[in-house]
Structure formats: C-alpha cells, structure tokens
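S.K.: I need the structure of the sequence given here:
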Amino acid sequence: VSHARPSPSRTPERRRSTSPQTSFRERYGARKQHKYLHQKTAQPLPQRS
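M.R.: Reported below is the predicted structural model:
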C-alpha cells in the first residue's frame, strides 16, 4: 500500500505541473526536430542521388 500510494500521488502532481510546459516544449521540440531531421535527410538524399 505504501508503494502504490507515492506512485499515483506523485504522478498527477508532477504531470499537472509539467503538463503545459512539457506539452508545449515537447510539441515544439518534436516538430522542430522532425522538420529539421526530415529536411536534412530529405535534401541530401535526393541531391546526392
């Protein structure tokens, strides 16, 4: 019971605190990295070929 109590108690508090920042930062970072990776990998591939 002691092990299952800190798990759910820390999950909502930490998730709610980093929900807006993590969501925006993760979404922006993932989008920027995906576009950068896609452009870098898609440009040199067709150009080199």
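S.K.: rest of the way, CA atoms for contacts and neighbours
M.R.: Noted.
S.K.: Tell me the span between the first and last residue of stretch 40-48.
M.R.: 12 Å (Cα to Cα, to the nearest Å).
S.K.: Following up with a second sequence; could you model it the same way so I can compare the two?
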Amino acid sequence: MQSLLYATMLLFAWSVSLTHLSLHFLQIPEEDRLLAGVFMGAAYTLFGVPFTGWV
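M.R.: Prediction:
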C-alpha cells in the first residue's frame, strides 16, 4: 500500500511539473491554458505510468 502511495505521488509530481514547464516554454495563451494543460497532463501521466513499476 505504501509503494502505491509513493508511485501516485511520483506520477503526480512528474505530470504537474512537466505540464507547467511545457505551458511556460510553449507560451500558450492564458485563455487556452486550461484545455492545453488538461491534455498535456493526461499525456504526461500516461508516459509516466511505466516508470511507477520501479517504485
């Protein structure tokens, strides 16, 4: 159970930080950030799922 919590927190930190950096570096306009952030966050979460098996 504890490793599941670690994996969840790692995946959350991974997706939030990469989404924030991507929105900043791609200079997404303010009105489009919510929609772009949702899709980027989902994509980064899916990319990070295989790495949670190592935790």
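S.K.: Stretch 20-27 of structure 2 maps to which residues in structure 1?
M.R.: The counterpart of stretch 20-27 of structure 2 in structure 1, using TM-score structural alignment, spans residues 39-46.
S.K.: That stretch: which residues count as buried?
M.R.: By 16 or more other Cα atoms under 10 Å, stretch 39-46 of structure 1 has no buried positions at all.
S.K.: do stretch 4-22 of structure 2 as well
M.R.: 7, 10-11, 14-16, 18-19, 22.
S.K.: What is the nearest of those to residue 37 of structure 2?
M.R.: Set against residue 37 of structure 2, the nearest of these by Cα to Cα is residue 19 (6.2 Å).
S.K.: List the residues that contact the closest one.
M.R.: 37, 40-41, 44 (Cα atoms under 8 Å, 6 or more residues apart in numbering).
S.K.: Sitting in helices, which of these do you find?
M.R.: 37, 40-41, 44 (DSSP state H).
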